[in-house]
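K.L.:
got a predicted structure here, sequence first:
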Amino acid sequence: MEIRAKRFKELTTQELYNVLQLRSEVFVVEQDCVYQDLDGKDQKAIHIIGKKMDKVVAYTRIFKPWDYFETAAIGRVVVKEEERKHKYGHTIMLASINYLEEEWGVDKITLSAQTYLLRFYENLGFEKKGNEYLEDGIPHIKMVRTKS
C-alpha cells in the first residue's frame, strides 16, 4: 500500500470522491449509521490516503492542535472491508501518528474511538480517557496517546 499525505486543496476531484465513497461505504452502509459525514472539517485536515493499485483502501484525516481538539487529532479511520486482513488499519495509523509527531512535532494525539476498537488503539499506544459515550448512535471513548 502506498501512503500519501495531502491538504484538502491538493486532493484531486477523483481522490476526494474515492475517499468520500470509502467513508460512506464503511461508516454509513457497513455500520448502518446515518450521520453527517461532510462536517466542514475536511478543509482543515491533512488527508492520509492509502492506495493499492490506484484504489483508496485506507484513510485517516489528521488535525493540528485546536483544529478539532485541544491536542492534535486523528479521525475518520477507515479501511476497505476486504483489505483489513492486510493490517492496513495499523499501517495507516502509524503513518498518521508519524506525520503528527515528526512533521508537526506534536507530543499528544487525541481520537474518538469506536469502543469495539479499544484494543486496536491501545496497541498503538493510546489510553482511554473518561467514560464511554454515544456518537451518532455508536459507543465511543476518548483516547489519548502521549509521545514517550
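P.N.:
Nice, thanks for sending it over. What you see is a predicted model, and the numbers here were worked out from it, not measured in a lab. Numbers count the residues shown, from 1 in each chain.
K.L.:
every contact and neighbour count from this point should use C-alpha atoms.
P.N.:
Noted.
K.L.:
which stretches of this protein form helices?
P.N.:
Listed in chain order, the helices of the chain (DSSP state H) span 13-23, 88-98, 118-122.
K.L.:
quickly compare these and say which is most buried.
P.N.:
Among the helices of the chain, ranked by average contacts under mean count of other C-alpha atoms under 10 Å, first place goes to helix 88-98 (a mean of 19).
K.L.:
use this one as the comparison:
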Amino acid sequence: MKIEVKNFGELSTKELYDVLQLRSEVFVVEQDCVYQDIDGKDERALHIMGWEDGNLVAYARCFQAGDYFDEASIGRVLVRENYRKMGYGHAITKASIEAIKTNYKADKIKISAQVYLVIFYESHGFKTIGDRYMEDGIPHIAMLRV
C-alpha cells in the first residue's frame, strides 16, 4: 500500500471524491450509521490516504491541537472491507501518528474510538480515558496517546 499525506488544498477533485465515497461506503452503508460526514472540518485536516493499484483502500484524517480536541487528533480511520486483515489499519494508523508528529510537532493524540477497536488502538500506544458513550448510535470511548 502506498501512503500519501495531503492537506485539503492539495487534494485533487478525484481524490476528494474517492475519500468521500469510501467514508460513505464504510461509515454510512456498512455500519448503517446516518450522520453528517461532511462536517466542515475536512478543510483543516491532513488526509492520510492508502492506495493499492490506484484504488483508495485506507484512510484517516488528522487535526492539530485545538481544531477538533484540545489535543492533536485522528479520526475517520477506515479500511475498505475487502482489504481488511492485511495490516492496512495498522499502517494507516502509524502513518497518521507520524503525520501528526511531523506536521504538528505533537506527541499527545486523542481519538474517539469505537469500543470494539480498543485493543487495536492500545497496540498503537493509546489508553482509554473516561467512560463509554454513544456517538451516532455506536458505542465509543475516548483514548489518549502521550
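P.N.:
Looks like it came in fine. Note that the structure is a prediction, hence the values are computed from the model and not measured.
K.L.:
residue 76 of the first structure is nearest to which of the helices of the first structure?
P.N.:
helix 13-23 (7.5 Å; C-alpha to C-alpha).
K.L.:
now for the closest one, which elements pack on it?
P.N.:
Here helix 13-23 of the first structure touches strand 55-63, strand 72-79, going by 3 or more C-alpha pairs under 8 Å, 6 or more residues apart in numbering; DSSP states H and E.
K.L.:
which residues are in contact with it?
P.N.:
37, 49, 55, 56, 57, 59, 76, 78, 79, 80 (C-alpha atoms under 8 Å, 6 or more residues apart in numbering).
K.L.:
circling back: okay, the helices and strands packed on helix 13-23 of the first structure in CSV with mean neighbour count and distance to residue 110 of the first structure next?
P.N.:
Listed next are those as CSV, based on neighbours: other C-alpha atoms under 10 Å; distance: least, C-alpha to C-alpha, whole Å:
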stretch, mean neighbour count, distance to residue 110 of the first structure
strand 55-63, 24, 10
strand 72-79, 23, 5
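K.L.:
mind putting those into TSV with distance to residue 90 of the first structure?
P.N.:
Putting these into TSV (distance: least, C-alpha to C-alpha, whole Å) gives the following:
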stretch	distance to residue 90 of the first structure
strand 55-63	10
strand 72-79	10
